[in-house]
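**Student:** Sequence and predicted model, in that order:
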Amino acid sequence: MGTTLVTGGLVISASDEVTADVLVDGERVVALLAPGSGLVDSADTVIDASGKYVIPGGVDAHTHMEMPFGGTYASDTFETGTRAAAWGGTTTIIDFAIQSVGHSLREGLDAWHAKADGNCAIDYGFHMIISDVDEQSMKEMDVLVGEGVTSFKMFMAYPGVFYSDDGKILRAMQQGAANGALTMMHAENGIAIDVLVQQALAAGRTDPRYHGDVRHALLEAEATHRAIQLARVAGSPLYVVHVSAQEAVAEIAGARDSGLPVFAETCPQYLFLSTDDLARPDFEGAKYVCSTPLRPKENQAALWRGLRTDDLSVVSTDHCPFCFKGQKEMGRGDFSKIPNGMPGVENRMDLLHQAVVDGHISRRRWVELASTAPARMFGLHPRKGTVAPGADADIVVYDPGAEQVLSAQTHHMNVDYSAYEGRTITGRVDTVLSRGEVILSGGEYTGRPGRGNYLSRSTCDYLG
């Protein structure tokens, strides 16, 4: 692979901004050098980043490629989804392997390896969804942590599918407290939501917009509060996924103010979209059905504030795409049958840069939320999430002045709509290196399936 020199760019990390040349040897960054260091003539490859940002590749810690849900499957495979991620400047994903009820954790993990291994264009790891808490599963948790699967997700939602009651959640949290794992929680009161779903359908309220009404913000806040208290009892750290409601942010902020090891993420859809999209006419709102649901716009101010104060530490996508035609349409006449999920793995870095342009966050916070913090949260730092000597050469050269229009006509995700169709944003990926290899440059993709490596992860940096 030889040496690569990225010259003249503004190197942005979570803590610093410096104009520097970045020297890569093989798959690793070996030095940050003063501009004009004299290595231009000796490097095998030179990339001119003048006038551009040089940032670590994005780490999307919440994706669902090929996930089964509601009688269908997420439309992105590991091949198409990781290619789209690369187009958007993301060079690492962490997907969710699923334990089916009655089966072992190992069976679920092996099934996801079979889907992903040999098909990913970028590096990847796995969280483990626990659907069946028993003695065998608890023993397997210890084994998987030793093998680098160090985070386990549970659901307070979806009774009959992924749902775990409080006793099972407590038991798994206790195991995580003992073995160093991080418990991830989908915090919605699924039992109460199911009552509201049935009442809405019985009253003839069947359109997509009612998906948001029945998944009430207070039921997200209640479940978040309950998850925090269970984690306190267990002595376990907690990571709350896809936070959407200001009431839930308040629960998390209170816990963190009390010094508890409680962390949380939000997603671009909650920052840039709202119930106005969920209420679009002619069933168009089905494109925006996800859980937790989109909220009224007034929630966005609380989410942005949470991102600035670090009460929300990560922005992930919860990328789980279903095509409008043939998949989302399964819920015509019954919103509860609409597959829950939205596409976004290609858009996250650009939307967060737009947040920099709009004054919501700083450039360094952009890099922290999109790359450094998820790498630290899930045991990948300093290998991932930074441009520094010894780190993997996952590097994005980013053009902060380029304009683009987001559209299904030009995106690379395997889904027939864009949640941000027609939105003009400022900033665009120019060049992407994954472990030192240029896989995207000047609008030409040169990556390939199978070049991505599986990542065995250590435990959460923030708990050390």
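**Tutor:** Great, that's in hand.
**Student:** only C-alpha atoms for contact and neighbour calcs from this point on.
**Tutor:** Will do.
**Student:** What are the boundaries of the strands in the stretch 251-400 of the chain?
**Tutor:** Counting by DSSP state E, counting those that start in this stretch, the stretch 251-400 of the chain has these strands, from start to end: 262-266, 314-315, 395-405.
**Student:** helices and strands around the first one, which ones?
**Tutor:** If I follow you right, that is strand 262-266. Strand 262-266 sits against strand 238-240, helix 246-257, strand 314-315, with contacts defined as 3 or more C-alpha pairs under 8 Å, 6 or more residues apart in numbering; DSSP states H and E.
**Student:** Ok, the second one next?
**Tutor:** Contacting strand 314-315 under the criterion 3+ C-alpha pairs under 8 Å, 6+ apart are the following elements: strand 262-266.
**Student:** How far off centre is the strand it packs on?
**Tutor:** Distance, stretch centre to chain centre, for strand 262-266: 11 Å (C-alpha atoms, centre = their mean, to the nearest Å).
**Student:** which residues touch it?
**Tutor:** With contact meaning C-alpha atoms under 8 Å, 6 or more residues apart in numbering, strand 262-266 is reached by 228, 237-244, 252, 255-256, 303, 311-317.
**Student:** Touching, Asp277 and Tyr288? I think so.
**Tutor:** Yes. At 6.6 Å, Asp277 and Tyr288 qualify as touching, with contact defined as C-alpha atoms under 8 Å.
**Student:** So those two - more neighbours on which side?
**Tutor:** Tyr288 (31 against 20; other C-alpha atoms under 10 Å).
**Student:** The more buried one is in contact with Ala419, isn't it?
**Tutor:** Yes. Using C-alpha under 8 Å, Tyr288 makes contact with Ala419 at a distance of 7.1 Å.
**Student:** Name the residues contacting each of the two.
**Tutor:** Taking C-alpha under 8 Å, 6+ apart as the contact rule, Tyr288 and Ala419 both touch Met342.
**Student:** Narrow the contacts of strand 262-266 to those that are buried.
**Tutor:** Buried by 16 or more other C-alpha atoms under 10 Å: 228, 237-244, 252, 255, 303, 311-317, out of these.
**Student:** Mind giving me the packing neighbours of whichever helix in the chain runs longest?
**Tutor:** Using DSSP state H to define each element, the chain has its longest helix at helix 217-234. Helix 217-234 sits against helix 166-179, strand 238-240, helix 246-257, with contacts defined as 3+ C-alpha pairs under 8 Å, 6+ apart.
**Student:** The helices and strands packed on strand 262-266 into JSON lines, with extra columns for distance to Met184?
**Tutor:** What follows is the helices and strands packed on strand 262-266, written out as JSON lines (distance: least, C-alpha to C-alpha, whole Å):
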{"stretch": "strand 238-240", "distance to Met184": "5"}
{"stretch": "helix 246-257", "distance to Met184": "14"}
{"stretch": "strand 314-315", "distance to Met184": "13"}
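**Student:** Alongside the first one, take a look at this:
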Amino acid sequence: MLDLTIRRGRVVSEGRVIEGDVGVRDGRIAEIGRNLAAGRHEIDAAGRWVLPGGIDSHCHVEQRSGMGMMCADDFYSATVSAAFGGTTTILPFAAQHRGMSVPKVLEDYSRRAAEKAVIDYGFHLILANPDDRTLQEDLPRAIRDGITSLKVYMTYEQMRLEDAQLLNVLALARRERALVMVHAENHDMIKWLTHRLLERGHKAPKFHGMAHDTLAETEAAFRAIAMSRLIDVPVLLVHVAGCETVELIRQAQQLGANVLAESCPQYLFLTAQDMDRPGMEGAKFCCSPPARDGQSQEAVWRGLIDGTLMTYSSDHAPYRFDETGKLPKGDATTFKEMANGMPGIELRLPLLFSEGFLAGRMDIHQFVALAATNHARLYGLAPRKGTIAVGADADLALWNPERRVTVTPDLLHDNAGYTPYEGRTIQGWPEVVISRGRVIVENGKLHAERGSGQYLRRGAPDVPLREPSGERSRRPFGSVLRALVGIEEAR
């Protein structure tokens, strides 16, 4: 007998739409078809889309920033919020700060997540201290234990790596088969602009966008791509915001560079004008890189639709709108002193379902790829996650395309206390959410216990290698460089 049967839904399964049923047994998908056997529990999905549970592969949870500010969400509130938004797996960061050991960082985050998470989770490792022990012992051990992705920063005084350090990390990633995620902004450009803005008395939130000029993102992205080509290892540029950066990535891919990229809701639905609201209200809309203009919004949409940008993540970085987060000095806080980041883990998928799929910008298969499948492939979770297929985990979301919701802070389940999308009307909503066969959200209520999420030990990233277009050829990985990075390969 099946444990759960979902009947009469529009099931999106491996590139097909099937009008029928999904049967679940022992936490996994057992059957897909019509007129399946009865289950101990049954759900009528008539008129609703049955989609893979979302995977959010870029979110900050219970993490202290480089400036020492703690996120508003712990692993309980963040995973509850994710679940109500149709997400059943998250990959947040275990953040190493200067002077911290990787084993200690992973032990700390693992303990907190195990106690509180209600959905499944893995970790990326933020790397700020790439010393010899970290590179030679701790990181290889962590990667082989299932932390197969690393994040590095090219900006932020307390987090950034020099180019030579980044090359060391890329060489290690090639050797150990890990994926390096890069926050690409030119630190010195931002520092130079910030100093001159502040000395002229320009302190308001809107000047955050001016300090983080779009050229800072584009230049750093170019440099990161060049370094990845030198080592001949894929690199993933996170939270791509500007139109010039999208075009740079597209051109690099056409040349055969193995550069991957993601973007986020704020770059589709917000602009720099949002930071120019009265008083300190604009601080609610400040993140790094900041939202740009309408031209950049359209460029990000095109990039997501044509595959230049492969994943769509929340970059959920929630801070309270008070002295603990956004406004450490109250109304006297300058744009340089406030916490960068905004909440978005719960609305990530509803926004894309409404304005991407239902608005006709993309088909349902593109939505599923951006919401779940591509994340699972890139981060070593496939075929267990990100798809509706026999044998996969029964992570599912039942979406009502007719339901309309007007966003208010009270609607959401995170601890930020505000949302940058307040007042927006969204069409389409995940009404039932299932994690490993457990119905964890139904009728607007949570049915999951603290600590019931499982840790995911991930495999090697499944990165699609790109071939150059036309007569162009990829840069060969020569024998001298192979010797320098200590890699022996059968050719």
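**Tutor:** The structure has been received and is ready for your questions. Please read these numbers as outputs of a predicted model, since none were measured by experiment.
**Student:** Buried deepest among the strands of the stretch 251-400 of the first structure, which one?
**Tutor:** Greatest average neighbour count among the strands of the stretch 251-400 of the first structure goes to strand 314-315 (a mean of 29), per mean count of other C-alpha atoms under 10 Å.
**Student:** Average offset of that strand relative to the second structure?
**Tutor:** Here the mean offset of strand 314-315 of the first structure against the second structure after fitting is 0.3 Å, by mean C-alpha distance after the TM-score superposition for the first structure.
**Student:** just the helices in the first structure please.
**Tutor:** 78-87, 105-116, 135-146, 166-179, 190-202, 209-214, 217-234, 246-257, 268-272, 275-278, 299-309, 348-357, 363-367, 373-377.
**Student:** could I get those helices as CSV with distance to Ala391 of the first structure?
**Tutor:** Shown next, in CSV, are these (distance: least, C-alpha to C-alpha, whole Å):
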stretch, distance to Ala391 of the first structure
helix 78-87, 18
helix 105-116, 24
helix 135-146, 23
helix 166-179, 27
helix 190-202, 41
helix 209-214, 42
helix 217-234, 33
helix 246-257, 30
helix 268-272, 27
helix 275-278, 40
helix 299-309, 26
helix 348-357, 20
helix 363-367, 15
helix 373-377, 12
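**Student:** closest to Val22 of the first structure out of these?
**Tutor:** Closest approach to Val22 of the first structure among the helices of the first structure is made by helix 363-367 (16.9 Å; C-alpha to C-alpha).
**Student:** Any idea how far that closest one is from the middle of the chain?
**Tutor:** Using C-alpha atoms, centre = their mean, the offset of helix 363-367 of the first structure from its chain centre is 16 Å.
**Student:** And that helix, what does it pack against?
**Tutor:** strand 3-12, helix 348-357.
**Student:** tell me the average deviation of the first one from the second structure after fitting.
**Tutor:** Per the superposition on the second structure, strand 3-12 of the first structure and its aligned residues are separated by 0.7 Å on average (mean C-alpha distance after the TM-score superposition for the first structure).
**Student:** Provide the contact partners of that strand at residue level.
**Tutor:** For strand 3-12 of the first structure, contacts defined as C-alpha under 8 Å, 6+ apart pick out 17-26, 35-36, 39-40, 43-55, 363-364, 367, 387, 397, 436.
**Student:** what about 7 Å?
**Tutor:** Here strand 3-12 of the first structure makes contact (C-alpha atoms under 7 Å, 6 or more residues apart in numbering) with 17-26, 35, 40, 43-55, 364.
**Student:** Looking at the second structure, name the residue matched to Ser244 of the first structure.
**Tutor:** When the second structure is aligned by TM-score structural alignment, Ser244 of the first structure is paired with Ala241.
**Student:** and if you look at Ala84 of the first structure?
**Tutor:** Following TM-score structural alignment, the counterpart assigned to Ala84 of the first structure within the second structure is Ser81.
**Student:** Distance check, its match against Arg196 of the second structure.
**Tutor:** Counting by C-alpha to C-alpha, to the nearest Å, the gap from Ser81 of the second structure to Arg196 of the second structure is 40 Å.
**Student:** which one of these two has more residues nearby?
**Tutor:** Using other C-alpha under 10 Å, the more surrounded residue of Ser81 of the second structure and Arg196 is Ser81, with 22 against 12.
**Student:** is it true that that one touches Gly344?
**Tutor:** No. Here Ser81 of the second structure lies out of contact with Gly344, judged by C-alpha atoms under 7 Å, at a distance of 9.2 Å.
**Student:** For the helices and strands packed on helix 363-367 of the first structure, give me JSON lines that also has distance to Leu271 of the first structure and mean neighbour count.
**Tutor:** JSON lines is the format used below for those (distance: least, C-alpha to C-alpha, whole Å; neighbours: other C-alpha atoms under 10 Å):
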{"stretch": "strand 3-12", "distance to Leu271 of the first structure": "23", "mean neighbour count": "23"}
{"stretch": "helix 348-357", "distance to Leu271 of the first structure": "9", "mean neighbour count": "23"}
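**Student:** got the ones you listed as TSV, with distance to Ile94 of the first structure columns?
**Tutor:** Below are those laid out as TSV (distance: least, C-alpha to C-alpha, whole Å):
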stretch	distance to Ile94 of the first structure
strand 3-12	23
helix 348-357	15
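**Student:** out of these, which comes closest to Ser151 of the first structure?
**Tutor:** helix 348-357 (22.2 Å).
**Student:** now that closest one against helix 299-309, angle please.
**Tutor:** Put simply, helix 348-357 of the first structure runs at 90 degrees to helix 299-309, going by axes from the mean of the first three to the mean of the last three C-alpha atoms, to 10 degrees.
**Student:** so how far is helix 348-357 of the first structure off the chain centroid?
**Tutor:** The answer for helix 348-357 of the first structure is 15 Å, by C-alpha atoms, centre = their mean.
**Student:** For it, which helices and strands make contact with it?
**Tutor:** The helices and strands touching helix 348-357 of the first structure, judged by 3 or more C-alpha pairs under 7 Å, 6 or more residues apart in numbering; DSSP states H and E, are helix 363-367, strand 424-434.
**Student:** List the buried residues in the last one.
**Tutor:** Across strand 424-434 of the first structure, burial judged by 16+ other C-alpha under 10 Å covers Ile425, Thr426, Gly427, Arg428, Val429, Asp430, Thr431, Val432, Leu433, Ser434.
**Student:** what's the mean deviation for it versus the second structure?
**Tutor:** Per aligned residue, strand 424-434 of the first structure averages 0.7 Å (mean C-alpha distance after the TM-score superposition for the first structure).
**Student:** Which residue lies closest in space to the residue positioned nearest the centre of the second structure, excluding its sequence neighbours?
**Tutor:** Nearest to the mean C-alpha position of the second structure, by C-alpha atoms, centre = their mean, lies His58 at 2.5 Å. Among residues not flanking His58 of the second structure along the chain, Asp315 sits closest, at 5.0 Å (C-alpha to C-alpha, 6 or more residues apart in numbering).
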